[in-house]
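> Below is the sequence, then the predicted model.
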Amino acid sequence: MKLFGYYRSSTSFRLRIALQLKGLEYENVPVNLLKSEQKGDAFSSRNPFASVPMLEAGGRDRAQSMALIEWLDEAYPAHPLLPADIEERYTARELAYAIATELHAPLNLPVLQYLKNEYGKSQEEIGEWYRHWLAKTLDPVEKRLAQLGTGDFLFDKPGLFEVVLMPQMYNARRFDFDFSAKPHMTRIETACLSLEPFQRAHPDNQTDNPE
């Protein structure tokens, strides 16, 4: 497998965590979003979405992180990311898709660049935009976690929800989002960061991280 992604992309981060949790080997192929490499013909001819991540697997190029995560779980059933119980699967999807569908679109790089370049918004104003939309979704996610009475993870081990949550929390902290009123979320974050799969997938540990 070859994973085409960017070290700080939340969707690329998702795929790295999923691959690590499932114990699947892959080659990391950096795509520099700041240089718009994803829009070049060499990449966009293979992935019409011109976005990361893209996974080359089984002789096919596959895109869209959430579809990829579920494909991985079906194609490689060992170490499942979704629980066996149908109600628990629903809960994992409810929380994961709340983050993936409500937050990625308004908070991704092209939108932030558009706010800056087309509307002349300052970095401070962009930060306010970012934190507003984070709160709109993460506040109810935290309330749901409180209702469920979670421990270190949503269920007995990290899965789909943690795969989606951790990259969003990483990006939220870059924009100084306040997690002080989110003990369930931060407890899950601490537990995940103690595990090798999350450490290996972390942006700080990627070869294309310039720092």
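Perfect, thanks for sending it. If you're wondering where the values come from, they're calculated on a predicted model, not measured in any experiment.

> going forward, measure contacts and count neighbours with C-alpha atoms only.
Will do.

> ok now the longest helix anywhere in the chain, how far from the chain's centre?
The residue-count maximum for a helix in the chain (DSSP state H) belongs to helix 123-148. Distance, stretch centre to chain centre, for helix 123-148: 15 Å (Cα atoms, centre = their mean, to the nearest Å).

> So which elements touch that helix?
Contact partners of helix 123-148 among helices and strands, from 3 or more Cα pairs under 8 Å, 6 or more residues apart in numbering; DSSP states H and E: helix 86-107, helix 109-119, helix 183-193.

> got the angle for that helix vs helix 183-193?
100 degrees (axes from the mean of the first three to the mean of the last three Cα atoms, to 10 degrees).

> measure the residue located most distally from the centre of the chain to R14 for me?
Ranked by distance from the centre of the chain (Cα atoms, centre = their mean), the top residue is G120, with 27.9 Å. Distance, G120 to R14, using Cα to Cα, to the nearest Å: 31 Å.

> got another, please set it beside the one above:
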Amino acid sequence: MVILHEYALSSASFRVRIALNLKGVEYESKSYSLRAGEQRSPGFLELNPARLVPCLEIDGLRLSQSIAVIEYLDARYPDPQLIPSDPAERAVVQAMALDIACDIHPLNNLRVLKYLEDEMGQSEQVRNRWYTHWVHAGFSALETIFRSQPEHQFAAGDTISLADVCLVPQVFNARRYNIEMAAYPRLSEINARAAALPAFVCAAPVQPSS
């Protein structure tokens, strides 16, 4: 039995759900409320000492960090391939994915926003300005990258890759926070095409309001 320990609105969990769906891997979902602090329970600490979601139990392993999990899935279930085998193509895909997973997501995930509000005493308005700033910084860079390359169907070519698996959850959450997307037409086009695929639709927690 493959078990995904997750939170529905977690971008990182969303990525892994997409990858599992694309690979056709059946799994059981066990959900934890991050807002209620369930990831800090002793039971979850045994699963992942970092107290973060997702954590995937598969093949007798407990895997954390969504990019590492997806790399394992890509090696274990190579069809469809999400990370190219060609070194140059692989580097391009991984760079796009890490632009999101390292330079956007960690700065605006729930625990950072809660720390700004609860520990640093920042207002919701300031917290939202923080979120908006880092999303726009990241999306601006990605829009430039997408415009500089041929008009592929998806982020790094005409097939889905790890870059799309990271992009769709990030755009989903940006829309939840009412981020204005007009400045990113190419990014939005790529996102819409990927997000409409069944594996992405089935992985989405809810439809964004805008």
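Sure, I can see it. Owing to the predicted nature of the structure, the values given are computational and were not obtained by experimental measurement.

> Reformat the helices and strands packed on helix 123-148 of structure 1 as TSV; add mean neighbour count.
Listed next are these as TSV, based on neighbours: other Cα atoms under 10 Å:
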stretch	mean neighbour count
helix 86-107	16
helix 109-119	13
helix 183-193	17
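
> Point out the one among those that comes closest to F161 of structure 1.
For F161 of structure 1, the closest of those is helix 86-107, at 4.7 Å, according to Cα to Cα.

> so that closest one versus helix 123-148, what angle?
170 degrees.

> how much does helix 86-107 of structure 1 stray from structure 2?
Helix 86-107 of structure 1: mean distance to aligned residues in structure 2 after superposition is 1.2 Å, counting by mean Cα distance after the TM-score superposition for structure 1.

> Equivalent analysis for stretch 132-144 of structure 1, please.
Compared with structure 2 after fitting, stretch 132-144 of structure 1 deviates on average by 1.0 Å (mean Cα distance after the TM-score superposition for structure 1).

> Next, the contact list for E37 of structure 1, please.
31, 43 (Cα atoms under 8 Å, 6 or more residues apart in numbering).

> And it, how close does it get to C192 of structure 1?
E37 of structure 1 is 31 Å from C192 of structure 1, by Cα to Cα.

> and the nearest residue to L34 of structure 2 once chain neighbours are set aside, how many neighbours?
Using Cα to Cα, 6 or more residues apart in numbering and skipping the chain neighbours, the partner closest in space to L34 of structure 2 is Y7 (6.9 Å). By the measure other Cα atoms under 10 Å, the count of residues near Y7 of structure 2 is 22.

> Which residue in structure 1 aligns with Y7 of structure 2?
Counting by TM-score structural alignment, Y7 of structure 2 corresponds to Y6 in structure 1.

> do E143 of structure 2 as well
By TM-score structural alignment, E143 of structure 2 lines up with E142.

> that older thread, is the residue nearest to L34 of structure 2 in contact with S31, as I believe?
Yes: Y7 of structure 2 lies in contact with S31 (Cα atoms under 8 Å); the separation is 5.2 Å.

> overlap in contacts of these two?
Common neighbours of Y7 of structure 2 and S31 (Cα under 8 Å, 6+ apart) do not exist.

> quick check, L3 of structure 1 in a helix?
No: under DSSP: H, G, I helix; E, B strand; the rest coil, L3 of structure 1 sits outside any helix and is assigned strand.

> Can you tell me how far the match of Y7 of structure 2 is from Y130 of structure 1?
Distance from Y6 of structure 1 to Y130 of structure 1, by Cα to Cα: 20 Å.

> got it, and A181 of structure 1?
18 Å.

> So for those two, which residue has more residues nearby?
Y130 (21 against 10).

> where's the nearest residue to that one once chain neighbours are set aside relative to L3 of structure 1, distance?
In this structure, Y130 of structure 1 finds its nearest non-sequential neighbour in L107, 6.2 Å apart by Cα to Cα, 6+ apart. Distance of L107 of structure 1 to L3 of structure 1, given as Cα to Cα: 23 Å.

> likewise S194 of structure 1?
In terms of Cα to Cα, S194 of structure 1 sits 24 Å off from L3 of structure 1.

> And for I126 of structure 1?
From I126 of structure 1 to L3 of structure 1 the distance is 30 Å (Cα to Cα).

> Who has more neighbours out of these two?
L3 (23 against 19).

> Go through stretch 149-161 of structure 1 and flag the buried ones.
Residues of stretch 149-161 of structure 1 classed as buried: 150, 152-155, 158-161 (neighbour count, 16 or more other Cα atoms under 10 Å).

> what's around A63 of structure 1, how many residues?
Neighbour number of A63 of structure 1 under other Cα under 10 Å is 20.

> was I right about it contacting A50?
No: A63 of structure 1 is not in contact with A50 according to Cα under 8 Å; the separation is 9.2 Å.

> Apart from its chain neighbours, what residue comes closest to N21 of structure 2?
Per Cα to Cα, 6+ apart, closest to N21 of structure 2 is A199, 5.0 Å.

> What of V111 of structure 1?
Counting by Cα to Cα, 6+ apart, A105 is the residue found nearest to V111 of structure 1 once chain neighbours are left out, at 7.7 Å.

> Tell me how far the one you found lies from T11 of structure 1.
From A105 of structure 1 to T11 of structure 1 the distance is 11 Å (Cα to Cα).

> and if you look at K157 of structure 1?
21 Å.

> Okay, angle between the helix or strand L22 of structure 2 falls within and helix 87-101 too, please.
Using DSSP states H and E, L22 of structure 2 falls within helix 11-23. Our comparison of helix 11-23 of structure 2 with helix 87-101, counting by the same axes, to 10 degrees, yields an angle of 140 degrees.
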